[in-house]
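**Q** what's the 3D shape of this:
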Amino acid sequence: MIYLVVINPVSGDSNKKSLTYFLQEQAQSKGFDLEIFETTGNNDYEKLKEQVDFVMPDKLLVAGGDGTLLMAAEVVKNKEIPIGLFPLGSANGMAAELDLPSMMPNIPILDQQSFKRAWKIIEDGHSVKVDMVRINGKYSIHLADVGLNAEIVRGFDESDSRGFATYAHQFFQKYTSRKAFNYSVRTNDGRLYSGEAYMLSIANARMFGTGAIINPRGNVSDGTVELCVIKKASALSILKSAGSIITGNVEYDADQVEIISVKKASIELEPAQSFQIDGELQKPVSKVDVSILPSVVEVYCSKEFKDQA
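**A** I've put the predicted structure just below:
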């Protein structure tokens, strides 16, 4: 049995060495081989693909955030290699979606407890086949968007610091300077939508990494993707979204948020907008083509999530 772990050493605020030690102890006590792949930011996808093809692991473990998970998912899509996640990134939206335990970085005792909880989920073996979304020739497993949130990601990407405090600072800065744009959506079944918006999210999942719900209809295994059009970025809609972190549900007013379920769609924007995929900043876009790829990646999840899927 071979486990390959992908570690992003710069994601989040955490030191990944303690996780490496934990996994080495598990490998020794349980008798599996452990291979370690560290990202460098230089051709990581190609290098990881080569490593996976060479090692042919039985499980692929990911220590990082949504961006690292996305890269791993791209590598093993349509392969019988399940992914186990240690959510140690700045953004951990898919971990929240899959009901995985949050990590407590850089506090030794809590570190070990967090690792044990995540490891137990992998050992228990409950998993789901997750959809991916193809967007302008690239892939998403969680959330992509244009407009306000992509501007927040841009500010975060350009900042020298990481972590939730930096994200919160960027949120308030970009929210107060937000600008609307024009959009039009044409779906594969001929539906047409158009108007003015502050943000348009391409949502495979329900929630952001913070736990705030953007897509109440979201289901990562249902073979559809939702286009969530934020028509009015009002204080009320922000408060509703923030409240969903605690309540676990939200209902948006139709005049503020429109949700369009699709299998395939083409989106046009005027003017071109900032664009992010799973927390990774892309070039600004004026056109976005979207299509769903159903059930292409197996990911470990909690038993509760598995029972609801």
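**Q** use CA for all of it now, contacts and neighbours both
**A** Noted.
**Q** what is the neighbour count of Arg134?
**A** 15 (other C-alpha atoms under 10 Å).
**Q** spatially nearest residue to it (excluding sequence neighbours)?
**A** Leaving out its chain neighbours, the residue that sits closest to Arg134 by C-alpha to C-alpha, 6 or more residues apart in numbering is Ser291, at 5.3 Å.
**Q** top strand in this protein by residue count?
**A** strand 280-300 (DSSP state E).
**Q** how far does that one sit from its chain's centre?
**A** Computed by C-alpha atoms, centre = their mean, to the nearest Å, the chain-centroid distance of strand 280-300 equals 10 Å.
**Q** ditto for stretch 231-248
**A** What separates the centre of stretch 231-248 from the centre of its chain is 19 Å, taken as C-alpha atoms, centre = their mean.
**Q** which ones are touching the nearest residue to Pro284 once chain neighbours are set aside?
**A** Spatial nearest neighbour of Pro284, chain neighbours left out: Ser274 (4.5 Å); criterion: C-alpha to C-alpha, 6+ apart. The contact partners of Ser274, by C-alpha atoms under 8 Å, 6 or more residues apart in numbering, come to Val146, Gly147, Ala150, Glu151, Arg154, Gln282, Lys283, Pro284, Val285.
**Q** want to put them side by side, so please do this one too:
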Amino acid sequence: MEQKNILFVINPISGGKKKTAFNSKVLEVLDLKKFKPTFQQTSRAGHAYELGKMAVEEQYDAVVAVGGDGTINELGAALIGSNIPLGIIPEGSGNGLALYLGIPMNETAAIKRLNRFETAGVDCGIVNGKPFFNIAGLGFDASVSDRFANDSIRGPIGYLRSAINVISNYKPCKYELTIDGQHYEREAFMISVANSPQYGNNAYIAPNASVNDGLLDVCIVHKFPLYILPMMVFHLFNRSADQSEYVEIIPGRDILIKRVDDGPIHVDGEPIALAGNLHIQVQPNALNIIC
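**A** Now for the predicted structure:
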């Protein structure tokens, strides 16, 4: 049986986890009769995308993201339009997409899962030409992502610290939305456009979202009094955000968001600067995932 060439792309700083022993763990756990592994480490933003494109050119049989949703985003964007599937070893701060797909959080178990080499197609969202596979957002969560990206502390603790620092001064914004031709005007704390249900760490913003239904869930979190915050957090972790009177969820395929003020947005947890209006569409069955 001919070995499949598989490229592991390792983000050495994702999730604040050391990965110095990762290569040897793969050689120990991966079925080396089936697979021939190659390892590359990322060194900067955008590097995973470049390595993904290289894998397409060199016709690898699979690429594996060893990192979080940001690493998955870059590699997935590079693999769209190819037949090369993406594997995931969850090593991020939130691991939202991996949790939804049922990929083990344990490193050894996740590597073992690759041996089955079973794949499934997933949708992706496109915001102003930029793909996302989990969640894109603007407002409060984008401001938190922007601050977290510049924080020296990684992992859930760093993210929580960023959220606490941002919320004390954050003001809701006004938006105009057009979702599949329907017009809405909202003052919102934040707007998340979800392909999968959760940000990560089992915080569910869109409990009924699915990566293979050809839809995106537009989650509008309305302005709410600060004393409600503990209940909002409860809803997130109880998978009941859609039951809150302050949360409105509208599914759609073609979404236009006009905002009064420019600000950061996040794409799979990574902040990017996009000025002006946001045009978001869904691309069904855009990527194969090893799950």
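**Q** give the next helix or strand downstream of the longest strand of the first structure.
**A** helix 303-308 (DSSP states H and E).
**Q** list of residues touching that next one?
**A** Against helix 303-308 of the first structure from outside (C-alpha under 8 Å, 6+ apart): Leu98, Asp99, His126, Ser127, Val128.
**Q** can you tell me which residue in the second structure aligns to the second one?
**A** When the two structures are superposed using TM-score structural alignment, Asp99 of the first structure falls opposite Gly102 in the second structure.
**Q** can you report how many residues lie near its match?
**A** If we define neighbours as other C-alpha under 10 Å, then Gly102 of the second structure has 10 of them.
**Q** format the contacts of helix 303-308 of the first structure as a markdown table; extra columns: distance to Asp33 of the first structure.
**A** Shown next, in a markdown table, are those (distance: C-alpha to C-alpha, whole Å):
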| residue | distance to Asp33 of the first structure |
| --- | --- |
| Leu98 | 26 |
| Asp99 | 27 |
| His126 | 22 |
| Ser127 | 22 |
| Val128 | 24 |
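**Q** between those, which is closest to Glu25 of the first structure?
**A** Set against Glu25 of the first structure, the nearest of the contacts of helix 303-308 of the first structure by C-alpha to C-alpha is His126 (22.7 Å).
**Q** residues contacting the aligned partner of Asp289 of the first structure in the second structure?
**A** Mapped onto the second structure by TM-score structural alignment, Asp289 of the first structure lines up with His279. Going by C-alpha under 8 Å, 6+ apart, His279 of the second structure touches Ile126, Val127, Asn128, Asp254, Ile255, Leu256, Ile257.
**Q** change it to 10 Å
**A** Ile126, Val127, Asn128, Gly129, Leu177, Thr178, Asp254, Ile255, Leu256, Ile257, Lys258 (C-alpha atoms under 10 Å, 6 or more residues apart in numbering).
**Q** and it, how far from Lys53 of the second structure?
**A** His279 of the second structure is 25 Å from Lys53 of the second structure, where distance means C-alpha to C-alpha, to the nearest Å.
**Q** with Ala45 of the second structure instead?
**A** For Ala45 of the second structure, the distance to Lys53 of the second structure - C-alpha to C-alpha - is 15 Å.
**Q** neighbour count for the two, which is higher?
**A** Lys53 (20 against 13).
**Q** for the helix ranked longest in the first structure, packing partners?
**A** Scanning the first structure for the helix with the most residues, using DSSP state H, yields helix 108-124. Contacts defined by 3 or more C-alpha pairs under 10 Å, 6 or more residues apart in numbering; DSSP states H and E place helix 108-124 of the first structure against helix 17-30, strand 59-64, strand 83-87, strand 280-300.
**Q** on that earlier part again, and the two most separated of the contacts of Ser274 of the first structure?
**A** Arg154 and Val285, at 13.8 Å, using C-alpha to C-alpha across the contacts of Ser274 of the first structure.
**Q** overlap of the contact sets of those two?
**A** Common neighbours of Arg154 of the first structure and Val285, counting by C-alpha under 10 Å, 6+ apart, are Ser274, Phe275, Gln276.
**Q** looking at these, spot the one nearest Gly12 of the first structure.
**A** Of those, the one sitting nearest to Gly12 of the first structure (C-alpha to C-alpha) turns out to be Gln276, at 17.6 Å.
**Q** can you find the partner of that closest one in the second structure?
**A** Per TM-score structural alignment, Gln276 of the first structure is aligned with His266.
**Q** likewise for Tyr300 of the first structure?
**A** Checking with TM-score structural alignment, Tyr300 of the first structure has Ile290 as its match.
**Q** which residues touch that match?
**A** 62-64, 85-88, 101, 103, 113-121.
**Q** find the nearest non-adjacent residue to it, please.
**A** Thr119 (4.3 Å).
**Q** ok, the one you found touching Asn285?
**A** No - when contacts are counted by C-alpha atoms under 10 Å, Thr119 of the second structure is not listed as touching Asn285 (11.8 Å).
**Q** tell me the spacing between the closest residue to the match of Gln276 of the first structure other than its chain neighbours and Ser43 of the second structure.
**A** Spatial nearest neighbour of His266 of the second structure, excluding adjacent residues (C-alpha to C-alpha, 6+ apart): Ala142 at 4.9 Å. Using C-alpha to C-alpha, Ala142 of the second structure is found at 24 Å from Ser43 of the second structure.
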